[in-house]
Structures are given as structure tokens and as C-alpha cells.
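Trainee: Below is the sequence, then the predicted model.
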Amino acid sequence: MTETRVRTVQQLFDLSGKTALITGGSRGLGLQMAEALGEAGARLVITARKEGELQQACAHLREAGIQVTPMVTDLAREEEVLSLAERALETLGQVDILVNNAGATWGGAAEDYPLEGWDKVMTLNLRHLFLLTREIGRRSMIPRRYGRVVNIASNAALGGNREFMQAVGYNTSKGAVVTFTRALAAEWGAYNITVNAIGPGVFPSKMSRYLTERHGVDDLAARVPLNQVGDEEGLKGAVLLFASDAGKHTTGQFLLVDGGASAMIAG
């Protein structure tokens, strides 16, 4: 009888020899997660719309000894989503880890919410997230019976907020990402592919600038049980868990990383 080798914790989190595609990886949460996966040993492809920001991010990652390839991509355009899947597979050979981080938001009261805003967030946050995942799944992960999909949702997926930011399209899209995550996990578990979602709270970033400028970081932090907003390390542990064999028996889950904000009862 062959004895099963039990790996160390460090070995379970090690991504040496793995590849990862991270959308929206040039700044903010995407860059933070790229750092985490790269530092764990993965070879990366990161995407963004703006070439200058993408090149800066790659220079930063390479200084840390991370192997990374930039791919300028506008994920709001279907043809560019399909092209990204093709180019990433050509560059990496295979995609072991897909982090769907790119997204958009649009604020406004529901009764005045424009279809332009609704369509923008639904297309980028949901439709094309599905399209990229489908392509990487059927072309790389399913044939190899291995994969890790990490979808970046938001604690806004849990409902709405009348006080801070009315964004019915954004909140709805992130709620749909969570349901998509669970549905895909149920289907793709048979292929040894895990599918999980992370729900960040407020992290200072370009996307959250409206909140931080209107209410102030200190005021926002005071409303969170941990009395702080997210920082440049807050998502690293979560994404590494879902991307590595440390999380091999975890799928279909939605992990909130929001300082405890979602644990509070409103009212």
C-alpha cells in the first residue's frame, strides 16, 4: 500500500509551476492579488485598459522577482475578451488560476438610473466575466481536470445602501457574481475545478474614491467593527487560499473581507 504524503502548510500554499491570469491587475486590489500569487511562485499575465499603468505595475512586480506579462485589454469589448483568452493561453501554455477582478461601478438613484450605466456594469462585471471564464475553463482547465477560479465580488452583493452610495446596477451585478460562482462550482467540481468569490469592503482605490472623498476614510473606518478600511495586504491571504491547494476542498464559497462591516445589523 502506498503511503499518502502529507504536505506542509508552506507546500500547500506554494504556487511554483502554476500560472495565473488576473484581470484588472495594474493597480489597487488587482495589483495586490498579483503580488500575492507572484510571490507564491506563479507566473502571471495581468490585464488593464491603460498601457502606462500596466507597464508600471509590471515593473513593480518584476522588481520583486515575479514573472509577469502585460496584456492591454478592454474587457468591455467582447472581441477583446476572446482575444485575451487566446493570448493568455499562447503565452502561459495553460491557465491554472483565473482571477476575475476587472469591474466597473455606476452610482445613481434607482428611479433615475440610466440604462447606459446598467448595461456598462452588467456587461463588464457579469457578462464578460462569464465569457472569459467559459473560454479559459473549456480550453484549459476542463481538459486538464484542474483549475482555480476566483471571482471578485463585493460586500455590496448582500444588498443596497441608501446612506452611502446608491448603485443598484453595481450591487445587482455583484450579487449575480456570487450566484454565478456557486452555480459554476456545482458544475465544475466534477473536473477538479474550484470556484470561489471574495467580497471586499471599502479599500481605498480609484473605484471607491467617491466614498472616501465624500465621507472620509476615518468616518468609514469608524463604521466597521475592526475600525479600519482595507489596506494593501488585506486580500492577499484570501486570494492565495482560493488559488492554492490549501483551499482544494473549498468551492462555491463567498468570503467577505470587509473588516466585519457585513456582520453589523443596520438600523
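Mentor: Noted; the coordinates are in hand. Numbers count the residues shown, from 1 in each chain.
Trainee: Only C-alpha atoms from now on, for both contacts and neighbour counts.
Mentor: Will do.
Trainee: where along the chain do the helices fall?
Mentor: Taking DSSP state H, the helices of the chain run over residues 9-13, 28-39, 51-63, 78-92, 115-122, 128-136, 142-144, 168-188, 209-215, 217-222, 236-243.
Trainee: Export those as JSON lines, with columns for mean neighbour count and distance to residue 228.
Mentor: Shown next, in JSON lines, are the helices of the chain (neighbours: other C-alpha atoms under 10 Å; distance: least, C-alpha to C-alpha, whole Å):
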{"stretch": "helix 9-13", "mean neighbour count": "14", "distance to residue 228": "27"}
{"stretch": "helix 28-39", "mean neighbour count": "23", "distance to residue 228": "16"}
{"stretch": "helix 51-63", "mean neighbour count": "16", "distance to residue 228": "26"}
{"stretch": "helix 78-92", "mean neighbour count": "16", "distance to residue 228": "36"}
{"stretch": "helix 115-122", "mean neighbour count": "16", "distance to residue 228": "28"}
{"stretch": "helix 128-136", "mean neighbour count": "20", "distance to residue 228": "30"}
{"stretch": "helix 142-144", "mean neighbour count": "14", "distance to residue 228": "40"}
{"stretch": "helix 168-188", "mean neighbour count": "21", "distance to residue 228": "22"}
{"stretch": "helix 209-215", "mean neighbour count": "14", "distance to residue 228": "12"}
{"stretch": "helix 217-222", "mean neighbour count": "15", "distance to residue 228": "4"}
{"stretch": "helix 236-243", "mean neighbour count": "21", "distance to residue 228": "17"}
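Trainee: Got another one to weigh against that:
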Amino acid sequence: MSLTDKNDMARTHEGRTVMITGGSSGLGALFARALAAAGARVVVAARRVDRLESLVEEIRSNGGEALAVPLDVRDEASVVAAFDMAEAHFGLVDTVIANAGVNSSGMAVDLPIEDFDAIQSVNCRGVFLTVREGGKRLLASDGMAQRGRIVVLASVGGLNALHGLVAYCASKASAVMLARAFAKEWVKAGISVNALCPGYMLTDINEEWFESASGKRMIERLPRSRLMPADAILPNVLHLTSDAAAYVTGSVIAIDDAQML
């Protein structure tokens, strides 16, 4: 489907420049395609630049505007450089999706402290550095702060303890509170900051496990005995990154198909 087709998705994001961390695959790539289709200039950022370039080529071939920038969210200098490159190409980044995240499962007593630290460095420190840099530039802009839209991709694991995911849950709880704290700090400036907390979704990362016997048993135990598709959260992402979200900030939105009931 061409981005230039008049029957495509409404161009609700015309004039917006969106930075998406963790944009090389999975949800990040999904968001990039949808936002480009909605008219946004899309900056996809991640460590795997080769995959970013392939995504950018796809978006451009469909009539969209996109840019790939290398980014390690754990590194402050890398975060600053990524925003610098985005601004040099498209101008001020007014919309940020802090999507980069990692996980490592296992019981707490068996979890190496190096794994715990690695998860916090991306899911907590990385969110802080990304959101802070985006907000700092919006605050310094000439009257553009009220266009600011920031979405933190957290998880229902940030609201509920999930078995065997102690480090991940701790990091996502931190991400939720970071979103709320940034929202409170910047509320007078008009920047909207919100957290999305998806439940279990089928993605290219977990598809193999959910096809296993253990994965299938877990799906059967869910209230609706199904996983959500990855695009189940797209309507919320599109809303929270649009002009229509001017009155939504500090919200923590769980989208989990009743999985946590």
C-alpha cells in the first residue's frame, strides 16, 4: 500500500518529526511504518544500522520521509548525537517514542547481576536519557514545546509482578514512573508524556517460544486464551503522538486483552 494513496491512513501526523528508539525491528519498525503512513517524518534509531537502512528504504519507496541514525540509548553522548543528526536533517524532533528495551528471563536467585544491570541500563537509564534529551530540546525551542508528544513503551510487567521476570518488571516499573515524573515536571510547558503498558503480544522475537509446548500452555492460561497481535497498540500510539493528545499527559495505559485480570 503506497503512502501516497489517497485511501491510505489519514494524514494525522503531517508536520511532525518522530524519533523512535529500538526502531530496527519489532514494534519500533511497526510504529515507523504507521507513523510514516500518517504523514510524519520518521527518525528510526538503533544499534543495528543495517536493518535501519533497509526500513528507511522501504518507507521512502512508499513515498514517506525517513532517516536512520545510530543510537545506543545507554550512552548519553550517543543519544545527543542521534538528536543532533535528526535535527540537522528534519529540524526539531517534536515527538519521541522511547521503545528500546531488552529482557532476560530467569528466577532471581539465578540471575547474574550483570544481566540485571544490562536490563536496567537500557529499560531505565535508556528511557531517562532519551526522554530527557527530547524534552530538553522542546523546552529550548521557540514556542514549540506544546507540540511535544513523548510515549514511553513500558509493559504490564511494570504494573504487575510477572513470574521469572524480576529484573524486567523492575525496569518497566521504573519506566512507568519516569513517564509520570517527566509529565509532572513539564506539564506547564505543554509537553505530553505518557506510558503504554502492553501485555503479551506475538512478535518476531517471541514467536518461536510461543510455538513451543510451554508457550502454548501459557497462552491457554490467559483469560481469552490468545496473544495480542503487535498492531493491537497502534491506535493508542497514533493517538498519543498526535495533536489530539494535547489533554493527555501523565497517563499509564494498560493494553493487555484482560491478561492481568
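Mentor: Cool, got the structure. The structure displayed is predicted, hence computed values, not measured ones.
Trainee: can you put the helices of the first structure in CSV and add distance to residue 259 of the first structure?
Mentor: Formatted as CSV, the helices of the first structure follow (distance: least, C-alpha to C-alpha, whole Å):
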stretch, distance to residue 259 of the first structure
helix 9-13, 23
helix 28-39, 15
helix 51-63, 27
helix 78-92, 33
helix 115-122, 25
helix 128-136, 26
helix 142-144, 35
helix 168-188, 19
helix 209-215, 16
helix 217-222, 9
helix 236-243, 13
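Trainee: out of those, nearest to residue 108 of the first structure?
Mentor: helix 168-188 (7.6 Å; C-alpha to C-alpha).
Trainee: thinking again about what came up before, with respect to residue 103 of the first structure, which of the helices of the first structure lies nearest?
Mentor: helix 115-122 (7.3 Å).
Trainee: got the angle between that closest one and helix 168-188?
Mentor: 30 degrees (axes from the mean of the first three to the mean of the last three C-alpha atoms, to 10 degrees).
Trainee: Which part of the second structure matches helix 115-122 of the first structure?
Mentor: Using TM-score structural alignment, helix 115-122 of the first structure lines up with residues 113-120 of the second structure.
Trainee: average gap between the matching stretch and the first structure?
Mentor: Stretch 113-120 of the second structure, aligned to the first structure and superposed, deviates on average by 1.0 Å (mean C-alpha distance after the TM-score superposition for the first structure).
Trainee: and that stretch, how far from the chain's centre?
Mentor: 20 Å (C-alpha atoms, centre = their mean, to the nearest Å).
Trainee: Run through who's touching it.
Mentor: Residues outside stretch 113-120 of the second structure that contact it (C-alpha atoms under 8 Å, 6 or more residues apart in numbering): 101, 102, 103, 104, 167, 168, 171.
Trainee: hang on, residue 232 of the first structure packs against residue 33?
Mentor: No. Counting by C-alpha atoms under 8 Å, residue 232 of the first structure sits too far from residue 33 to count as a contact (9.4 Å).
Trainee: can you list the residues that contact stretch 37-52 of the second structure?
Mentor: 3, 8-25, 28-29, 32, 35-36, 56, 64-72, 82, 86, 90, 100.
Trainee: Which part of the first structure matches it?
Mentor: With TM-score structural alignment as the criterion, stretch 37-52 of the second structure aligns to 39-54.
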